[in-house]
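A.B. asks: Mind folding the following:
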Amino acid sequence: MIKKYILAINPGSTSTKVSLFKNEVEVETKKIIHPIDILNKYTNIMEQYEYRLNLIKDWLVDININKGELLAVVGRGGLLKPIPGGTYFVSTPMIEDLGKGLQGAHASNLGAILAKHIGDLYGVNAYIVDPVGVDEFHEVARITGLKELPKVSLIHALNMKAIGHRRAKELGKTLEQSNFIIAHLGGGISVAPFLKGRAIDVNNAIQMGPMSPERSGQLPVGDLIKMCFSGDYTLDQMKQKVQGNGGLISYLNTSDGEEVLARINNGDNYAKLIFDAMAYQISKEIGSCAAVLKGQVENIIITGGLAYSQYLVDYIRDSVSFLAELVVFPGEDEMLALNNGVLRVLQGEESAKIYEDEVANND
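C.D. replies: Model (predicted):
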């Protein structure tokens, strides 16, 4: 029997998406929904492991995938210790760190663990690709102005790296040979300068940079301190203000970009001001990335769900096109990005990394 498929597993908060790929073609996929009443039976994410695993195994039986047909299994990378980008073997130390939740609890922490079990069951290697905790910062990028608060790398690494690889291939080169500014525009916004394929800086998409549909982005720190100590808000309320109820929601009571654009088309000048402000802030962040790369920018790449907005893209293009050609890859495809990360390893384009070795090198 010929091994021909890569299985990709992407656990979310209320679902687990599974896809089967032959080369770069998705031949089977399913979004397995997890009802809230079932999830409420578990006190934490890790307790959901057996439940989700059995559903994946049942799906593989339903689509008649035999043991000899899988080439590899890849899971969504979770909240791991800071490591460089790339494709990683799932190892015991990685699973231990995910199980402990050292960097926080998140459904994606199950990705590697589920992939490892299925991989062992089918006798193939398990991998992760470009987890959220990718850290390729230059040391100078970590300095914030307050010693107790270093800047932390938090980036939409999976989609941004995948789009970088895609654009580099179009240009006849590798990502490691390229200098790009890549902006992922979604519910959260990451804008990063990529120097020879490495994201050497990035706005922390939760705490810094441009506002987004639901996040405040960078705020006036003095006024923020006063608000925190006013007695009017709890810690949880303040957290919700900046992540969840910030950005477009704070001003317009919606995070739906299409709704905001409809208001603008109907003559709502206030909606236009706020949406323009988000585009202005994104453009300014891109400009700062150009300074980091000392002007050596081959392309500015816009991706993510908001990249479908021609209004937003046009505003950004008008603001930054003097720096470099702007190209757009709207949306994101995490499953294909996971698959392609493993394909690059299997085809000899790059080598799989060892998590514990890269952690030691990063210390």
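A.B. asks: When you work out contacts or count neighbours from here on, use the C-alpha atoms and nothing else.
C.D. replies: Will do.
A.B. asks: Any figure for the gap between residue 286 and residue 308?
C.D. replies: As judged by CA to CA, to the nearest Å, residue 286 and residue 308 stand 18 Å apart.
A.B. asks: ok, those two, which is more surrounded?
C.D. replies: Neighbour count, other CA atoms under 10 Å: between residue 286 and residue 308, residue 286 has more, with 24 against 18.
A.B. asks: Surely residue 334 and residue 157 touch.
C.D. replies: No: Residue 334 is beyond contact range of residue 157, at 10.3 Å (criterion: CA atoms under 8 Å).
A.B. asks: want to put them side by side, so please do this one too:
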Amino acid sequence: MEKFNILTINPGSTSTKISYFYEDGREIKEELHHESEELQKMNQEDEIEYRLSLINNSLNKNLVDMNKTHAVVGRGGLLKPLKSGTYSVNEEMLIDLKSGVYGKHASNYGGILAQKISLLYNIPAYIVDPVVVDEMSDIAKISGIPEIPRKSIFHALNQKAVAKVHCEKINKKYNESSLIVAHMGGGISVGLHYNGEVIDVNNALDGDGPFSPERSGGVPIGDFFKGFYNEEYSKDFLLKRIKGQGGIVGYLGTNNVKKIVEDIKAGNIEAKKIIDAMCYQIAKEIGGLSTILSGNIDNIILTGGMAYSDYIISKIKEKISFICEVIVIPGENEMLSLYHGGCRVLSKEESVKSY
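C.D. replies: Sure thing, here's the model as predicted:
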């Protein structure tokens, strides 16, 4: 793949990560931290300008010549369902990102900040594989309740990137492969990649699939309704039980998986039970997806931050290794994934998509 000078931007709730990739292979990266109390005092436009000023200060400090930059690539936010790919930032996208019509999240600022910088330096602005990438088959979207179809909201950026890197490594085309990719981070998504599309995946944001460090996963909905349908509980409270205060946090009071695994090694029986249950659910999700292709899976890939844990990997592997070879690619590699998305369209390997 041809290389270019590209700035990548990944906004989070209390930080903005930036990486500048040079065509000669060098990389400058920095995580710009923000005090949440300060951000809460700002309106949207003020926060965007604040983050932009920090980005520009960092680029100046690191002597980055933006006049030699080929593109800027931002993290994709909550948008309408999209096919996988690299999208140019246009006015319609900016309207949806700013309004939060499909959801409000710090990642929405990725495309907005990219567009601001693109105007300053007359370079193209892109986003790559936002979490709303939707390639699910029609049958996979049927939930059991007609008013509530299953949705594709997952770690598309990293899942797609590690799948393509793996296929390149074994000299096989991604669009001719059958893979199951499990991204294991604060949320967990397990996707079935078939001939270049993720034809089934759990909604890793809103209560579907395995529970994770911060999310409930799929819970018995009848018991949830009966247990919490009460004036005492607000909508915000209920949503936080699903996302933010569910999963491992709900059981153990912390989302620090590294520390919990250390506690397991020190003999903490309760911590072991909860982590083992999470691994059990991840393995069950992988096994379930393998049936869709009658077990004809080329490889299973385990990725995300929790893939650094030998304990977690071993627990999952012992249940799924009978299906096919299991590949471990730890970490999220988000900035590199954004960079590669930009390179693919600049080198004409892929066509840029329009929102």
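A.B. asks: hmm, back to that, if you count surrounding residues, which of residue 334 and residue 157 of the first structure has more?
C.D. replies: For residue 334 of the first structure and residue 157, the more surrounded residue by other CA under 10 Å is residue 157, and the numbers stand at 22 against 18.
A.B. asks: That one -> the second structure?
C.D. replies: In the second structure, the residue equivalent to residue 157 of the first structure is residue 156, according to TM-score structural alignment.
A.B. asks: Tell me which stretches of the stretch 151-300 of the first structure form strands.
C.D. replies: 179-185, 189-195, 198-199, 299-304 (DSSP state E, counting those that start in this stretch).
A.B. asks: Determine how far the last one lies from the middle of the whole chain.
C.D. replies: Counting by CA atoms, centre = their mean, to the nearest Å, strand 299-304 of the first structure is centred 14 Å from the centre of its parent chain.
A.B. asks: Count the residues that sit near residue 298 of the first structure.
C.D. replies: The number of residues packed near residue 298 of the first structure is 16, by other CA under 10 Å.
A.B. asks: what residues are up against it?
C.D. replies: 178-180, 324-325 (CA atoms under 8 Å, 6 or more residues apart in numbering).
A.B. asks: make it 7 Å
C.D. replies: For residue 298 of the first structure, the contacting residues are 179-180, 324, by CA atoms under 7 Å, 6 or more residues apart in numbering.
A.B. asks: cool, residue 138 of the first structure as well?
C.D. replies: Shown in contact with residue 138 of the first structure (CA under 7 Å, 6+ apart): 200-201.
A.B. asks: what's the spacing between the closest residue to residue 25 of the second structure other than its chain neighbours and residue 340 of the second structure?
C.D. replies: The shortest distance from residue 25 of the second structure to any non-neighbouring residue, by CA to CA, 6 or more residues apart in numbering, is to residue 3 (7.9 Å). Distance check for residue 3 of the second structure against residue 340 of the second structure: by CA to CA, it reads 9 Å.
A.B. asks: With neighbour numbers in mind, choose between these two.
C.D. replies: Neighbour totals were compared for residue 3 of the second structure and residue 340, and residue 340 leads with 21 against 17 (other CA under 10 Å).
A.B. asks: Shouldn't that one be within a helix?
C.D. replies: Yes: assigned with DSSP: H, G, I helix; E, B strand; the rest coil, residue 340 of the second structure falls within a helix.
A.B. asks: now the residue most central in space within the second structure: how far from residue 332 of the second structure?
C.D. replies: Central residue of the second structure (CA atoms, centre = their mean): residue 155, 2.8 Å from the mean position. Per CA to CA, residue 155 of the second structure is found 9 Å from residue 332 of the second structure.
A.B. asks: re the thing from before, next up, the contacts around the closest residue to the residue nearest to the centre of the second structure other than its chain neighbours.
C.D. replies: Sequence neighbours aside, residue 131 is the residue nearest to residue 155 of the second structure in space, at 5.6 Å (criterion: CA to CA, 6+ apart). By CA under 7 Å, 6+ apart, residue 131 of the second structure lies in contact with 77-78, 153-156.
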